[in-house]
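Asker: I need the structure of the sequence given here:
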Amino acid sequence: MTKIGIVGLGIMGGPMASNLLDAGFEVIGFDLVTSSLERLSAAGGNVASSAGQAAAESDVVITMLPNHPQVEAVALGEGGILDSAKPGTLYIDMSTIRPETARRLAQVGGDRGLRVLDAPVSGGERGAIDGVLSIMVGGSEEDFASAQPIFAPLGKTIVHVGPAGAGQTVKAANQLVVGGTYALVAEAIVLLEASGLDASVGLDVLAGGLAGSRILELKRKSMVAREFRPGFRIDLHHKDMGIILDAARDAGVALPVGNLVAALIASARAQGYGQLDHSALLKVAENLSGKGDAA
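Answerer: Take a look at the predicted model:
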């Protein structure tokens, strides 16, 4: 039996751990939040006292953390994952971080005899719970093939997209499209309602035509109802927009719409919406038209 260590058992990592347990894997997890460890234990998993212990006792280690500083701390820090994992261990970072950090992890891990993949995901909390995430993987073809049994209970679309760091670059492109789509759906709702129309009916029509998207499919009802319970917080999407703009700078390309979306998401944080779901871009669109909280 493959033993999997998971560091980070939050909104995404917790359901992923449950799905791996359901698939028959032995899971040992670590998180700084006690309630997350309690949920893992109740589901049949084992609890580690540190990220290093989770790595030392596992054949595969997964990190699912908010940003690159947390990943670097648990992976590269003294007594962390790269210090503690046995040679040959497969280390899969499924966080959304900078491509350059992913490449550094692959380099340092490889020097220590580890196999490293960057495998960020898309699909949000619902996708993690249902095991239908989209997983974009950077690293070697051989290591990707070895990871397939691990990815299978977690995702539906699982694609090797290139060498180390490539997964993070594709994830940046994903977040660019997601942010822009949310911004436009928000403006569509404001337009429909200001015109005296039922936005629910209008979005039902849009969802069935060329404007249809996964966001319209999953989020149109909650957005019209102004239900913004976080599946993916504005604060995290703000972080991702920084990754996107840095990647564009490194690639030498202009992202004019991306810059505008980044500004809208930054505005959402400045207005106090950082802990809400990224669909709360609707509140920014309302405020700009004098229809919302700031009116």
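
Asker: going forward, measure contacts between C-alpha atoms and count neighbours the same way
Answerer: Will do.

Asker: contacts only, for the closest residue to residue 257 other than its chain neighbours.
Answerer: Closest residue to residue 257 apart from its sequence neighbours, by C-alpha to C-alpha, 6 or more residues apart in numbering: residue 180 at 7.7 Å. Residue 180 sits next to 257, 258, 261 when contact means C-alpha atoms under 8 Å, 6 or more residues apart in numbering.

Asker: let's compare: structure for the following, please.
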Amino acid sequence: MNIHFPKEETACRLAIATIGISNMRPDSPIGFIGLGTMGAPRALNLARAGTPLVVWNRTRNRCAPLEQAGATIASDAAELFTRCETVILMLENDTAMDTVLDRLGPEFTSRVAGHTIVSMGTVSADYSKHPADDIRSAGGRYVEAPVSGSRKPAEAGQLVGMLAGEPEDIARLRPILAPICKEIFDCGAVPAALHMKLAINTFLITMVTGLAEAAHFARRHDLEMSRFTDILNAGPMASDVSRVKIGKLAQHDFTRQAGISDVLKNNRLVVEAARDAGIASPLMDACHALYSETEGLGLAEDDMISVVRAIEARTERALASTGIPPHNH
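Answerer: Predicted structure coming up:
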């Protein structure tokens, strides 16, 4: 649902917003909402870089590390919007984003008018167009800023940023996001950054799933896993991602970096975007089934490489149907 304003009011709001953006106070703190697995390290990198920061999170105790790093804790979202002209949102889904912005409520205009809203979460590209239109109509600015990278790169400030929005807004945000991202790319107009993120995720998800299946194949053929790892790491297919994930597989370490629940959400967004555009997505369809099965095994909070558990479960079911004794690996 989009919010529409009379033509005269819209023109007035846009004029006020343009003046406000061009004369934005240099000492105005940056607002940051959403301190989950990926949000907290981004906010911490901003605070440690000396960025004046006001943060808020629905679960208050997650704010403690930010307060220790020098950030100010807002009592609620409304206070944060009052104090900050640029607000970064790292929220789980469109419902959370609508709630924080009060997009369908009476406080929406006061929260976004004269503000730059930066959405770093991964939501559907179709959804992103609606708050973009509504925020501009209310006299604010909107930038998509999804990233590529999991928790470890987030902690190291080594994410890859993808921005979509007005060129002047992107230019102003680049130095703000520098403590978070090692590189930042301009992707054009909304929702191009989210489409780019989904394209990158298509490769990431299929690559990691293929690695899990390859390791399962090697184990079931009694290959020496350390030799498998060495050969993979020495060859042309090796990458930063494969080296980390093969190490986790070898050590049976399924602690979360990019969780199954998050990967399944991203996989679903890719499949839905493909369907909307009439694009075939055979590999992502297969991955979606596997990650759904992994979540169904109670592994939603484990790392994405635990998709190997779903592959193992399929093997055991196949063996059981043929009467072949299961493999003891």
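
Asker: quick one: TM-score?
Answerer: Here the TM-score for the pair of chains, by TM-score structural alignment, normalised by the length of structure 1, is 0.93; 292 aligned residues with a C-alpha RMSD of 1.8 Å.

Asker: one step back: can you find the partner of the residue nearest to residue 257 of structure 1 in structure 2?
Answerer: Taking TM-score structural alignment, residue 180 of structure 1 has residue 206 as its aligned residue in structure 2.

Asker: what about the residue nearest to residue 257 of structure 1, which SS state?
Answerer: helix (DSSP: H, G, I helix; E, B strand; the rest coil).

Asker: residue 103 of structure 1 matches what in structure 2?
Answerer: Aligned partner of residue 103 of structure 1 by TM-score structural alignment: residue 129.

Asker: what packs against whichever strand or helix holds its match?
Answerer: Per DSSP states H and E, residue 129 of structure 2 falls inside helix 125-137. Under the contact criterion of 3 or more C-alpha pairs under 8 Å, 6 or more residues apart in numbering; DSSP states H and E, helix 125-137 of structure 2 touches helix 7-22, strand 141-144, helix 192-220.

Asker: that one: how far from the chain's middle?
Answerer: A distance of 18 Å separates the C-alpha centroid of helix 125-137 of structure 2 from that of its chain, computed with C-alpha atoms, centre = their mean, to the nearest Å.

Asker: any idea of the angle it forms with helix 7-22?
Answerer: Counting by axes from the mean of the first three to the mean of the last three C-alpha atoms, to 10 degrees, helix 125-137 of structure 2 lies at 90 degrees to helix 7-22.

Asker: helix 125-137 of structure 2 vs helix 192-220, what angle?
Answerer: 150 degrees.

Asker: how much does helix 125-137 of structure 2 stray from structure 1?
Answerer: Taken against structure 1, helix 125-137 of structure 2 registers an average deviation of 1.1 Å after superposition, with mean C-alpha distance after the TM-score superposition for structure 1.

Asker: give the buried residues for that helix.
Answerer: The neighbour-count check on helix 125-137 of structure 2 (16 or more other C-alpha atoms under 10 Å) flags 125, 128, 129, 131, 132, 133, 134, 135, 136, 137 as buried.

Asker: ok, these vs residue 245 of structure 2, which is closest?
Answerer: Closest to residue 245 of structure 2 out of the buried residues of helix 125-137 of structure 2 is residue 125 (28.5 Å), distances taken as C-alpha to C-alpha.

Asker: would you mind measuring from the closest one to residue 109 of structure 2?
Answerer: Per C-alpha to C-alpha, to the nearest Å, residue 125 of structure 2 is found 23 Å from residue 109 of structure 2.

Asker: ok, how many other residues are close to residue 8 of structure 2?
Answerer: If you count neighbours by other C-alpha atoms under 10 Å, residue 8 of structure 2 ends up with 8.

Asker: look up how far residue 14 of structure 2 lies from it.
Answerer: Noted for residue 8 of structure 2: a distance of 10 Å to residue 14 of structure 2, by C-alpha to C-alpha.

Asker: and residue 119 of structure 2, by the same measure?
Answerer: The spacing between residue 119 of structure 2 and residue 14 of structure 2, counted by C-alpha to C-alpha, is 20 Å.

Asker: those two: which is more packed in?
Answerer: Using other C-alpha under 10 Å as the criterion, residue 119 of structure 2 and residue 14 rank with residue 119 on top: 23 against 19.

Asker: and the more buried one, what does it touch?
Answerer: Counting by C-alpha under 8 Å, 6+ apart, residue 119 of structure 2 has contacts 88, 89, 90, 91, 142, 143, 144, 145, 146.

Asker: mind redoing it with 10 Å?
Answerer: 33, 87-91, 97, 128, 131-132, 142-146, 163 (C-alpha atoms under 10 Å, 6 or more residues apart in numbering).

Asker: quick one: buried ones out of these?
Answerer: Among those, those classed as buried by 16+ other C-alpha under 10 Å are 33, 87-91, 97, 128, 131-132, 142-146, 163.

Asker: so which bits of stretch 73-93 of structure 2 are buried?
Answerer: Buried residues in stretch 73-93 of structure 2, counted by 16+ other C-alpha under 10 Å: 73-74, 77-78, 80-81, 84-92.

Asker: among the residues you listed, which lie within strands?
Answerer: Members of those lying in strands (criterion: DSSP state E): 73, 86, 87, 88, 89.

Asker: what do we get in structure 1 for the second one?
Answerer: Translated: residue 86 of structure 2. By TM-score structural alignment, residue 86 of structure 2 lines up with residue 60.

Asker: my guess is that match meets residue 149, correct?
Answerer: No. Using C-alpha atoms under 10 Å, residue 60 of structure 1 is not in contact with residue 149; the gap is 11.1 Å.

Asker: overlap of the contact sets of the two?
Answerer: With C-alpha under 10 Å, 6+ apart, residue 60 of structure 1 and residue 149 have common neighbours residue 2.

Asker: which residues in the stretch 151-300 of structure 2 form helices?
Answerer: Ranges of helices in the stretch 151-300 of structure 2, per DSSP state H, counting those that start in this stretch, are 151-156, 167-177, 192-220, 225-234, 240-250, 260-277, 282-296.

Asker: which residue numbers in structure 1 go with the first one?
Answerer: Residues 125-130 of structure 1 are the counterpart of helix 151-156 of structure 2, counting by TM-score structural alignment.

Asker: next one: the second one
Answerer: Mapped onto structure 1 using TM-score structural alignment, helix 167-177 of structure 2 spans residues 141-151.

Asker: buried stuff in that stretch?
Answerer: Using 16+ other C-alpha under 10 Å as the test for burial, stretch 141-151 of structure 1 gives 143, 144, 147, 150, 151.
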